[in-house]
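>>> okay, sequence plus prediction incoming.
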Amino acid sequence: MSSNGGSPNRSKRSWRKSLEGRAATFAFKLLCSVFARLNARQADRLGERLGRLIHRLSKKYRERTRANLAMAMPELSDAERARIAQGVFEHFGRVGADLLRTPSRSNEEVVEDIAEIKGDHESLLAYQGGVILISAHFGNWERLCQYLTILQKPVAVVARDPNQPEIAEGLARLRANTGVKVLPRGNAAREILRALKAGEWVGILPDQNDDEVFVPFFGKMVGTVMGPGVMHVRTGAPIYVAYQWRRDDGKFVLEVEGPIQPSPTRENPAEGIMVALNESLERMVRQHPEQWLWLHDRWKSARKRGLL
């Protein structure tokens, strides 16, 4: 027992966490400085290489990515899953690099890099009133927000802040450069309601683990938030889904679906919305599996509940 009543192990964990936080903050600031000086092609190549390096060094996330792929797509061979897993890290290395060079990324670049627009894009832009815009940690969602701002359709995005305050502030500044307002995930409900009632757009990425409701995803039950469905029922605001995914040539395709209707598989319309949203995301991820965040523990709550 230490003299101040705390355990040595707890003090050691606290010290390690503090050190990791300071290291992460230093790395973030350094990378911001580096990528802000690079052009798009240079940043893209360096981001891809960093992603490949992290794939090699991070056994935890490499194994989680492959395990998630094995569970969701058992029809793939080990070699195919290994290839996709490395592609995931390379892709998110590029996404991170692109985000960090936001100050030097012009509106013209963002618009010109969209090579194709599919789906209900015109319906979305024509709607007058509050919209719940759903995307995912897929493709390049950060550019999607900037594109909408360019079209005079700014989106207030619900996001979870990193544990390091300086990194959270840095990310908020980067996003503010594109006209995007960030709503902290923990207490965003009131701000979302206010924004929707004022006719504004709210962006939500509900593709990370939660335990509010369990819905099918890749043939397994997965825990997800209820927020988008609940907000739709309470306000009547339509839900649209938008994905901006990357082609092999580095250009992007923007796909829009909506307004989304509740799945008839659930009596509760809010739950039905969440079923429909996960069905939409699954269709997109199956087409471009290397562009979704497989390294996240998406099935954590379902596993704890014995649903897998």
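Sure thing, it's come through. Residues are numbered from 1 along each chain as shown.

>>> CA only for contacts and neighbour counts going forward, please
OK.

>>> select the longest strand from this structure.
Scanning the chain for the longest strand, with DSSP state E as the assignment, gives strand 239-246.

>>> what is that one packed up against?
In terms of contact count using 3 or more C-alpha pairs under 8 Å, 6 or more residues apart in numbering; DSSP states H and E, strand 239-246 is assigned the packing partners strand 131-134, helix 141-150, strand 252-257.

>>> among those, which comes closest to residue 206?
The closest of the helices and strands packed on strand 239-246 to residue 206 is strand 131-134. By C-alpha to C-alpha, the value is 7.5 Å.

>>> so residue 44 makes contact with residue 94?
Yes - the pair residue 44 / residue 94 is scored as a contact, 5.1 Å apart, by C-alpha atoms under 8 Å.

>>> so what sits against both of the two?
Counting by C-alpha atoms under 8 Å, 6 or more residues apart in numbering, residue 44 and residue 94 have no common neighbour.

>>> now do stretch 60-67: everything it contacts.
Residues outside stretch 60-67 that contact it (C-alpha under 8 Å, 6+ apart) are 55, 56, 81, 82, 85, 294, 295, 296, 297.

>>> try it again with 10 Å
By C-alpha atoms under 10 Å, 6 or more residues apart in numbering, the surrounding residues in contact with stretch 60-67 are 54-56, 59, 69-70, 72-74, 78, 80-86, 88-89, 293-297.

>>> list the buried residues in stretch 213-221.
Of all the residues in stretch 213-221, those buried under the rule 16 or more other C-alpha atoms under 10 Å are 213, 214, 215, 217, 218, 221.

>>> next up, a structure to set beside the first:
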Amino acid sequence: MAQTTQTKAPTLRDRLGNGAFRAVMALALALPYRWRVPLTGWAVAYLVAPLAGYRDRVRDNLAQIRPDLPRAEVERLARAVPDNVGRTIAEIYSGEEFIDRVRSIPLEGPGAPALQAAQAAGRPVILATGHFGNYDVARAALIARGYRVGGLYKPMANPLFDAHYVQAISRIGTPLFPRGPKGLAEMVRFLKSGGMLGIVVDQHMGHGAPLTFFGVRAQTATSAAELALRYDAALIPIYGIRQPNGLDFRIHVEAPIPPGAPETMTQALNDSLESLVRAHMDQWFWIHRRWKAARR
């Protein structure tokens, strides 16, 4: 298991927040999976989100990005987005039960043949996704059917939370590589050996390129494209789309992004995710501060 890069001592706020989360998850994990997932979604949407300010952040982002939405739809999304976040957390912490739920989902979409061909040829692949649906569905399903898939992750600010979060995503599969110098060498060796690397590409990065998302400036890391170019890896967008019953998923694989300038390739990733979000507005994590640069 990849080691976390966190070194700071936990604060009192860290301890209180982590303790509350662990208590809620202990109760949730005592329930059957089919109840655990929707009840955790409800708890996050109606108990956590109002206190944490998630609903206000959803409203603020939508006011900036989709001011055309009717107020009733904004309020629906202010509840539905945290619900999806809560369901995702419950699924990731469910380990084998989650894996069993997703292992047999077929790969669909124009990029599925390219992904399967890369697996057969032992060619490295960068699997680019976003905080959409459940971002670990594809990794879990591919590992369960024998694909060598690693994951690049950003350590959490709360070191106590980070420790058990890494354990949870490790139960889905390894290797995992923390962002930064500590995980870079292992990640490069893994790619060179023909591994597939999952990267979430839709968070604000202050040092990233000034690209657009929903037509608004959004600083975006170009590392996925740069890795693909440097190690002759296929760059393939992939998503786990939550289905109407709230428990099942489709795995949609888009066509590989053609090689080119890293900024051009990364903008294509942004456009790919944007198209999917527009079709499923309640499945993207609108709680993120994605447009910090535009606000400044």
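Received, thanks. The model shown is predicted, which means the values in this text are computed figures rather than measured ones.

>>> pick the most deeply packed of the helices and strands packed on strand 239-246 of the first structure.
Mean neighbour count (mean count of other C-alpha atoms under 10 Å) peaks for strand 131-134 among these, with a mean of 25.

>>> where does that one end up in the second structure?
Counting by TM-score structural alignment, strand 131-134 of the first structure pairs with residues 125-128 of the second structure.

>>> ok, stretch 283-293 of the first structure next?
Going by TM-score structural alignment: stretch 283-293 of the first structure matches residues 275-285.

>>> straight-line length of that stretch, end to end?
End-to-end distance for stretch 275-285 of the second structure: 15 Å, by C-alpha to C-alpha, to the nearest Å.

>>> quick check: buried residues in it?
Those would be 276, 277, 281, 282, 283, 284, 285, for stretch 275-285 of the second structure by 16+ other C-alpha under 10 Å.

>>> give me every residue that touches the residue lying closest to the fifth one once chain neighbours are set aside.
If you skip the residues right next to it in sequence, residue 283 of the second structure has residue 133 as its closest partner in space, 4.8 Å away by C-alpha to C-alpha, 6 or more residues apart in numbering. For residue 133 of the second structure, the contact set (C-alpha under 10 Å, 6+ apart) comprises 81, 84-85, 87-88, 239-243, 246, 249-250, 277, 280-285.

>>> hmm, 7 Å instead?
By C-alpha atoms under 7 Å, 6 or more residues apart in numbering, the residues touching residue 133 of the second structure are 240, 241, 242, 283, 284.

>>> can you add distance to residue 224 of the second structure and give these back as TSV?
TSV is the format used below for those (distance: C-alpha to C-alpha, whole Å):
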residue	distance to residue 224 of the second structure
240	19
241	21
242	24
283	23
284	20
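
>>> can you map out the strands along the stretch 101-250 of the first structure?
114-119, 131-134, 155-159, 181-184, 201-204, 213-217, 220-224, 239-246 (DSSP state E, counting those that start in this stretch).

>>> please work out which residues of the second structure line up with the longest one.
Equivalent residues of strand 239-246 of the first structure are located at 235-242 in the second structure, counting by TM-score structural alignment.

>>> distance between that stretch and the chain's centre?
With C-alpha atoms, centre = their mean, to the nearest Å as the basis, stretch 235-242 of the second structure stands 10 Å off its chain's centre.

>>> again with stretch 264-284 of the second structure
13 Å.

>>> and for stretch 72-80 of the first structure?
Averaging C-alpha positions (C-alpha atoms, centre = their mean) puts stretch 72-80 of the first structure 24 Å from its chain's average.

>>> next one: stretch 155-171 of the first structure
So, by C-alpha atoms, centre = their mean, the centroid of stretch 155-171 of the first structure is 13 Å from its chain's centroid.

>>> please apply the same query to stretch 181-198 of the second structure.
On C-alpha atoms, centre = their mean, the centre of stretch 181-198 of the second structure falls 19 Å from that of its chain.

>>> quick one on the thing from earlier: mean offset of the match of strand 239-246 of the first structure relative to the first structure (after superposition)
Comparison of stretch 235-242 of the second structure with the first structure after fitting gives an average deviation of 0.5 Å (mean C-alpha distance after the TM-score superposition for the first structure).

>>> out of the helices and strands packed on strand 239-246 of the first structure, which gets nearest to residue 278 of the first structure?
Per C-alpha to C-alpha, nearest to residue 278 of the first structure of those: strand 131-134, 10.6 Å.

>>> show me what the closest one is in contact with.
For strand 131-134 of the first structure, contacts defined as C-alpha under 7 Å, 6+ apart pick out 196, 200-205, 237-242.

>>> quick one: that strand to the second structure mean distance?
Looks like 0.5 Å for strand 131-134 of the first structure (mean C-alpha distance after the TM-score superposition for the first structure).

>>> can I get the strands of the stretch 101-250 of the first structure in CSV with distance to residue 191 of the first structure?
Below are the strands of the stretch 101-250 of the first structure laid out as CSV (distance: least, C-alpha to C-alpha, whole Å):
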stretch, distance to residue 191 of the first structure
strand 114-119, 29
strand 131-134, 13
strand 155-159, 9
strand 181-184, 7
strand 201-204, 9
strand 213-217, 22
strand 220-224, 21
strand 239-246, 17
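
>>> which among these is found nearest to residue 270 of the first structure?
For residue 270 of the first structure, the closest of the strands of the stretch 101-250 of the first structure is strand 213-217, at 10.0 Å, according to C-alpha to C-alpha.

>>> packing partners of the closest one?
Applying 3 or more C-alpha pairs under 7 Å, 6 or more residues apart in numbering; DSSP states H and E, we find strand 213-217 of the first structure packed against strand 220-224, helix 269-287.

>>> if any of the contacts of stretch 60-67 of the first structure are buried, give me the ChimeraX selection for them.
With 16+ other C-alpha under 10 Å as the criterion, this ChimeraX line picks the buried residues out of these:
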select :54,55,69,70,72,81,82,84,85,86,88,89,293,294,295,296
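
>>> quick one on the thing from earlier: now rank the contacts of strand 131-134 of the first structure by neighbours and give me the top one.
residue 203 (28 neighbours; other C-alpha atoms under 10 Å).

>>> that one -> the second structure?
Under the alignment (TM-score structural alignment), residue 203 of the first structure pairs with residue 198 in the second structure.
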